[in-house]
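Asks: heads up, no residue letters with this:
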């Protein structure tokens, strides 16, 4: 026997399919569970535009996307299946690099340069904010490199967690220091186990 929740979910699915077929969705989103909590994934036709931690308040993030990208936002889980699958593989230790198309429209200028560099930092490796600033051509912009990491709209996928202070301490992290610690420890252990094979 079908419950009211099942009927509502089926209706939402049909609405999403029809809206997508008509080209009425500019931003599709879904949430997934992960070892670091609930993650919001949002994508445009160009690619993944936002990944948000639970502590950011997913509703606030969606409101921000509505004002900065488009108000035509709809929960469309199937459109983000590839992103969800790659994140699952990452947290299982089977994926060390993401192959997703990314939409960097929420970052510009120096911040965008930093994000483009971050994807080059290897799984299980770290760089200091000073090294990141130098790598993007502005060695004196250490604080700006930190700001670029702090405002990264695609954490985990664009691995700002791999950037630490020069003394090796973690610094701040959008998902919280414990999340950064978890990701760095997880990647280090996984990389060691992978190289031992």
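Replies: Alright, I've got the coordinates. These numbers come from a predicted model, not from an experiment. Residues are numbered from 1 along each chain as shown.

Asks: from here on, contacts and neighbour counts on C-alpha atoms
Replies: Will do.

Asks: Which residues does stretch 85-104 contact?
Replies: 34-35, 43-44, 46-49, 82-83, 112, 123, 157, 187, 190 (CA atoms under 8 Å, 6 or more residues apart in numbering).

Asks: Just the residues you listed: which are in helices?
Replies: Among the contacts of stretch 85-104, the residues falling in helices (DSSP state H) are 82-83, 112, 187, 190.

Asks: which of those sit farthest apart?
Replies: 112 and 190 (28.5 Å; CA to CA).

Asks: Spit out the contact partners of residue 181.
Replies: residue 170.

Asks: How about residue 160?
Replies: So residue 160 contacts 115, 118, 149-150, 152 (CA under 8 Å, 6+ apart).

Asks: just residue 54 next, same as before
Replies: 37-40, 175.

Asks: Distance of it relative to residue 128?
Replies: Per CA to CA, to the nearest Å, residue 54 is found 26 Å from residue 128.

Asks: next one: residue 153
Replies: Taking CA to CA as the criterion, residue 153 is separated from residue 128 by 20 Å.

Asks: Of all the residues in the helix or strand containing residue 193, which ones are buried?
Replies: For residue 193, the host element (DSSP states H and E) is helix 177-195. By neighbour count on 16 or more other CA atoms under 10 Å, the buried set for helix 177-195 is 179-180, 183-184, 186-188, 190-191.

Asks: so which of those residues would you say is closest to residue 162?
Replies: residue 184 (6.9 Å).

Asks: how about that closest one, what does it touch?
Replies: 124, 161-162.

Asks: got another, please set it beside the one above:
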């Protein structure tokens, strides 16, 4: 998976599409250079920035890989990423889960702060993860608080922690319980 901090799409458009998942509909936005947004429901993850179009040719790889992930058949995404406008410490911190926290594992905000070597404290790591424009693919759900799940801005309104728990159970980080069965 490749990522770029600079958008290759300054005057272009974003192709939007969606996939229905066990945690609700997920919408993807793809620029001319890569996946640039993942959102929940039909809310466009890049709304208001540039015009949006329907272009299934451009969105098909992201939709197919997200669908396979939610079926438990994909453990690592292989998509070009466009993190347009994300720079400096924020880009380094967002890259860390991609590079150092594989499927089936987790890290605390504090550990990620240390690994990033950016000087960003644990609370700052949480803020950066909460603003992640490409959740699931950039696996911010694998970053936990020292004493529990922490927060999660992904998911439908009011469903963030439930969604995070679902994703972590799917990946085997959390074990199923009687009140929380394995997702698949």
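Replies: Thanks, I have it. Note that this is a predicted model, so its numbers are computed, not measured.

Asks: Run through the strands of the second structure in chain order.
Replies: 2-4, 14-21, 24-30, 35-40, 52-53, 80-82, 107-108, 143-144 (DSSP state E).

Asks: Would you format those as CSV with mean neighbour count and distance to residue 116 of the second structure included?
Replies: Shown next, in CSV, are the strands of the second structure (neighbours: other CA atoms under 10 Å; distance: least, CA to CA, whole Å):
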stretch, mean neighbour count, distance to residue 116 of the second structure
strand 2-4, 16, 16
strand 14-21, 20, 30
strand 24-30, 23, 27
strand 35-40, 24, 22
strand 52-53, 16, 34
strand 80-82, 22, 20
strand 107-108, 20, 12
strand 143-144, 23, 13
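
Asks: which one of those lies closest to residue 119 of the second structure?
Replies: strand 107-108 (15.5 Å).

Asks: ok now that closest one, how far from the chain's centre?
Replies: Relative to its chain's centre, strand 107-108 of the second structure lies at 16 Å (CA atoms, centre = their mean, to the nearest Å).

Asks: ok, the aligned residue in the first structure for residue 103 of the second structure - contacts?
Replies: Here residue 103 of the second structure is matched to residue 123 in the first structure, going by TM-score structural alignment. Applying CA under 8 Å, 6+ apart to residue 123 of the first structure gives the contacts 96-97, 187-188, 191.

Asks: Check residue 126 of the first structure too.
Replies: Residue 126 of the first structure touches 162-164, counting by CA under 8 Å, 6+ apart.

Asks: Check residue 133 of the second structure too.
Replies: With CA under 8 Å, 6+ apart, residue 133 of the second structure has these contacts: 36-39, 45, 83.

Asks: at 7 Å instead, please
Replies: Residue 133 of the second structure makes contact with 36-38, according to CA atoms under 7 Å, 6 or more residues apart in numbering.

Asks: And residue 40 of the first structure, by the same measure?
Replies: 30-32, 51-53, 58.

Asks: try it again with 8 Å
Replies: So residue 40 of the first structure contacts 29-32, 50-54, 58 (CA under 8 Å, 6+ apart).

Asks: How about the contacts made by the alignment partner in the first structure of residue 122 of the second structure?
Replies: In the first structure, residue 122 of the second structure lines up with residue 142, judged by TM-score structural alignment. Counting by CA under 8 Å, 6+ apart, residue 142 of the first structure touches 129-130, 132-133.

Asks: Make CSV out of the residues you listed and add neighbour count and distance to residue 5 of the first structure.
Replies: Listed next are the contacts of residue 142 of the first structure as CSV, based on neighbours: other CA atoms under 10 Å; distance: CA to CA, whole Å:
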residue, neighbour count, distance to residue 5 of the first structure
129, 26, 48
130, 20, 52
132, 25, 48
133, 22, 50
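
Asks: Quick one: which of the residues you listed hold up in the second structure? List them.
Replies: Using both residues aligned by TM-score structural alignment, their matches' CA atoms under 8 Å, the second structure keeps these contacts from the contacts of residue 142 of the first structure: 129-130, 132-133.

Asks: Just give me the closest of those residues to residue 19 of the first structure.
Replies: Using CA to CA, those come closest to residue 19 of the first structure at residue 132, 41.6 Å.

Asks: That closest one matches what in the second structure?
Replies: Using TM-score structural alignment, residue 132 of the first structure lines up with residue 112 in the second structure.

Asks: from memory its match sits against residue 125, does it?
Replies: Yes. Between residue 112 of the second structure and residue 125 there is a contact under CA atoms under 8 Å: 7.3 Å.

Asks: which neighbours do those two share?
Replies: In contact with both residue 112 of the second structure and residue 125: residue 93, using CA under 8 Å, 6+ apart.

Asks: OK, contacts around the counterpart of residue 139 of the second structure in the first structure?
Replies: Under the alignment (TM-score structural alignment), residue 139 of the second structure maps onto residue 159 of the first structure. Applying CA under 8 Å, 6+ apart, we find residue 159 of the first structure in contact with 118-119, 121.
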